[in-house]
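> Sharing a sequence plus its predicted fold:
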Amino acid sequence: MQKFLFLLMVVFLTSCELFQSKAVRTENKVQEDLLAIDWNDVDSYPLFDTCDENAPKSTQRSCFQENMFNYFSSAFSDAQFEVDTDINETLHVDFKIDEHGFITILEIEENVKINELLPGFNAEISSRLNDLTTVAPALKQGNPVSMKFRLPLVLNTTN
């Protein structure tokens, strides 16, 4: 009987959770929950007015991509550049949609060949995309979050 009481006392005294305060247990739970979140994915993509916020995530993504493509296409529809040689290059435009839905150009990839053949091309891209519209921001766990995107801009003058 004494061995049983001793064993019970050892188990009782070594159980740390019995002595943790409610705040410590809550903090531990919060840390576990934070580690379980996939921070590389969002619950819903940024949405334009024409996109359905109740649609599945894949549909939201397609709608977002289509609207961005249309916006970029219209921004460059009247652009005319003259070159003497064929170009088949891809530039990447990095932009961010912040937690308020504002779209900002972060960086336009430098390309030596394009800079030589089309001086000022990056400045032209920046000025045409400077007045980007706003969208509903991406959501993560019901909270608006910012997202970064990379858009390929293909320049092809070959026949």
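Right, received. Where do you want to start? Residues are numbered from 1 along each chain as shown.
> switch to C-alpha atoms for all contacts and neighbour counts from now on
Will do.
> now the strands for the chain?
Counting by DSSP state E, the chain has strands at residues 88-97, 103-108, 138-140, 143-145, 147-156.
> so can I have CSV of those showing mean neighbour count and distance to Glu32?
Listed next are the strands of the chain as CSV, based on neighbours: other CA atoms under 10 Å; distance: least, CA to CA, whole Å:
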stretch, mean neighbour count, distance to Glu32
strand 88-97, 16, 29
strand 103-108, 18, 33
strand 138-140, 19, 17
strand 143-145, 16, 19
strand 147-156, 14, 24
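> Format those as CSV; extra columns: distance to Phe6.
Shown next, in CSV, are those (distance: least, CA to CA, whole Å):
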stretch, distance to Phe6
strand 88-97, 62
strand 103-108, 66
strand 138-140, 50
strand 143-145, 52
strand 147-156, 58
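> Which among the ones you listed is found nearest to Asp33?
strand 138-140 (13.7 Å; CA to CA).
> helices or strands next to the closest one in the packing?
strand 143-145 (3 or more CA pairs under 8 Å, 6 or more residues apart in numbering; DSSP states H and E).
> let's bring in a second model and compare:
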Amino acid sequence: MKHFFLFSVFLFLNSCQYFEKQIPSEKELLQKELKAINWKEVDEFPSVENCEKISDKKQRQQCFFEVMTKVIEDKLSVDTLSMLYPKLDTINLKVTVFPNAVLLFEPLFPEDSVGYDKTKVDSILHARLVDFPKVNPAIKRGIPVRTQFLLPIIVKERSKK
């Protein structure tokens, strides 16, 4: 019994350190959590209705890019862009999808591009790139977020009949 009492006292004295542990502050916990989040990736990519049924993340992303590229190319094939600038075969568009599902298109021109009027091409693009299908924004931790990506758009000349 004497040994049990000594063991209990020893255990009690050593267990006091567990009661004095520092509890991290709210700010420290927040900073630790913010550092753990990968801000370069989203949980779900932007999507359109046609791609919502796809469950695989990579296939859904690929579907979204294919649909967006096709819609943009179809809208631009109606225009005279390829006739005005026959050397302009590809336009790189920086597409921004905002959390409220608004789309913004910014053409990125090569720095050495002097063969065409950038302002005129930009105005044609903004006039044609309207009335898109509804785009659901990207999701990060359950919250809609802004995403940007680059789409190379092939400018097709309208087929002559």
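All right, it came through fine. Predicted model only: the values in this text are computed from it and were never measured.
> Let me see the TM-score of these two.
Remark: TM-score between the superposed chains equals 0.71 [TM-score structural alignment, normalised by the length of structure 1]; 141 aligned residues with a CA RMSD of 3.2 Å.
> before we move on, back to that, who wins for proximity to Leu34 of structure 1 among the strands of structure 1?
Proximity to Leu34 of structure 1 (CA to CA) singles out strand 138-140 among the strands of structure 1, at 12.2 Å.
> For the closest one, what is the distance to the chain centroid?
Centroid separation for strand 138-140 of structure 1 versus its chain: 9 Å, with CA atoms, centre = their mean, to the nearest Å.
> Would you check the span in structure 2 matched by it?
Under TM-score structural alignment, the match for strand 138-140 of structure 1 in structure 2 covers residues 138-140.
> Report the mean deviation for the matching stretch after fitting onto structure 1.
With mean CA distance after the TM-score superposition for structure 1, stretch 138-140 of structure 2 departs from structure 1 by a mean of 0.6 Å once superposed.
> ok, which stretches of structure 2 are helices?
2-19, 26-36, 57-77, 81-84, 118-128 (DSSP state H).
> Quick one: those helices as TSV, columns for mean neighbour count too.
Listed next are the helices of structure 2 as TSV, based on neighbours: other CA atoms under 10 Å:
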stretch	mean neighbour count
helix 2-19	10
helix 26-36	10
helix 57-77	17
helix 81-84	16
helix 118-128	14
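> possible to save these as a markdown table with distance to Asn136 of structure 2?
A markdown table is the format used below for the helices of structure 2 (distance: least, CA to CA, whole Å):
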| stretch | distance to Asn136 of structure 2 |
| --- | --- |
| helix 2-19 | 49 |
| helix 26-36 | 25 |
| helix 57-77 | 10 |
| helix 81-84 | 29 |
| helix 118-128 | 21 |
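> can you tell which of those helices is closest to Arg141 of structure 2?
Each of those has some distance to Arg141 of structure 2 by CA to CA; the shortest is helix 26-36, at 11.9 Å.
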